[in-house]
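> what's the 3D shape of this:
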Amino acid sequence: MYIIGGFECNTNLELALYELEELGFREEDIFIVEMKHPRNSERLINSIHSSDGKSLMDSITAWGVVVGTLGIIYGSQLLIGPIATGLLGLVVGAMIGFLTDLKVNKNKKKKRSNIDVLLIIHCKTEEREEKIKKILQKFLVVTIGVHK
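Presented below is the predicted three-dimensional model:
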């Protein structure tokens, strides 16, 4: 059976490895896999097939409609007329929506997995499995899995 533990890359991983070796595990029974976090390019506009949860078009449209409508309503009082002020309000509202969305999305941090290293340990008995789990939990493992 294999016991898999996900660790952050820190001294707890080294201490867990040391204690596992003290318990009698050989280097052939312990596998370490470094996890790579790919960088995805962020797009400003989502498509039908993929979305990253950050839609700029919603805010741009909402702000454009609101400020454009206000421009039409109050533009009848101005010299240039309601159509021109409505179009001007649409452009200004779209810029407000775009800048608001950029500010909001910039402040949101993308969640990243805390697992930097996978530790895979091969063991043969149930009692050793329990010992391994206790050692991993002692050294703050993020996740534990067992494959039998």
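> going forward, measure contacts and count neighbours with C-alpha atoms only.
OK.
> just the strands in this structure please.
Ranges of strands within the chain are 2-7, 30-34, 117-122, 143-147, based on DSSP state E.
> how big is the angle separating the first one from strand 30-34?
Right, strand 2-7. 40 degrees (axes from the mean of the first three to the mean of the last three CA atoms, to 10 degrees).
> one more, please, to line up against the first structure:
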Amino acid sequence: MQIYSTFKHSIHIEMAVSTLEKKGIERENIFIVPLDNRKEEHKLFDTIHHSDGTSLIDVGAALGTAFAVIGASIGFKLAWGPIYWGLIGASVGFVLGFAIRLFTEKILKKKQRLLKGAHSELIMIVDCEEAQGELIENILFDHFAFGVAKIK
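Predicted coordinates for the structure are as follows:
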């Protein structure tokens, strides 16, 4: 039987290995694989298949609305009239809001996006007898495993 579990890279995996060795599992039957971190930068624009929950047009829509109202109000006194100045204000406000949001996501929050994937996880594979499966599963969960799967 094989038992697969995932851990955060911490001291808890070392403690789990030592506990397993004390319970009679040999070191040759314990296999630990570190997962690689993402090297490329996260994509800022969403696709049809994946969205990260970050909207780039929310500030643009709000500023576009505000600038459209201001442009239409001022447009009564200007030559082109309120409709044209309202559309110009909406366009300028949307572009300004989009640029502000793009700047904050690209420059200011870049460090936060890079830190999200900084901690690699580990996969531990334990070969054992079927009778030891429940004991090993409990030991792994006691040492903060994210998940455990058994394959017979």
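> quick revisit: and the strands of the first structure, which is most packed in?
strand 2-7 (a mean of 22; mean count of other CA atoms under 10 Å).
> including distance to Ala62 of the first structure, could the strands of the first structure go into JSON lines?
Converted to JSON lines, the strands of the first structure look like this (distance: least, CA to CA, whole Å):
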{"stretch": "strand 2-7", "distance to Ala62 of the first structure": "43"}
{"stretch": "strand 30-34", "distance to Ala62 of the first structure": "45"}
{"stretch": "strand 117-122", "distance to Ala62 of the first structure": "44"}
{"stretch": "strand 143-147", "distance to Ala62 of the first structure": "42"}
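> so which of those is nearest Tyr18 of the first structure?
strand 30-34 (11.3 Å; CA to CA).
> that closest one against the second structure, how far on average?
Superposed on the second structure, strand 30-34 of the first structure shows a mean distance of 0.5 Å to its aligned residues (mean CA distance after the TM-score superposition for the first structure).
> that strand corresponds to what range in the second structure?
Alignment of strand 30-34 of the first structure against the second structure: residues 30-34, by TM-score structural alignment.
> next one: the matching stretch to chain centre, how far?
24 Å (CA atoms, centre = their mean, to the nearest Å).
> just stretch 35-49 of the first structure next, same as before
On CA atoms, centre = their mean, the centre of stretch 35-49 of the first structure falls 11 Å from that of its chain.
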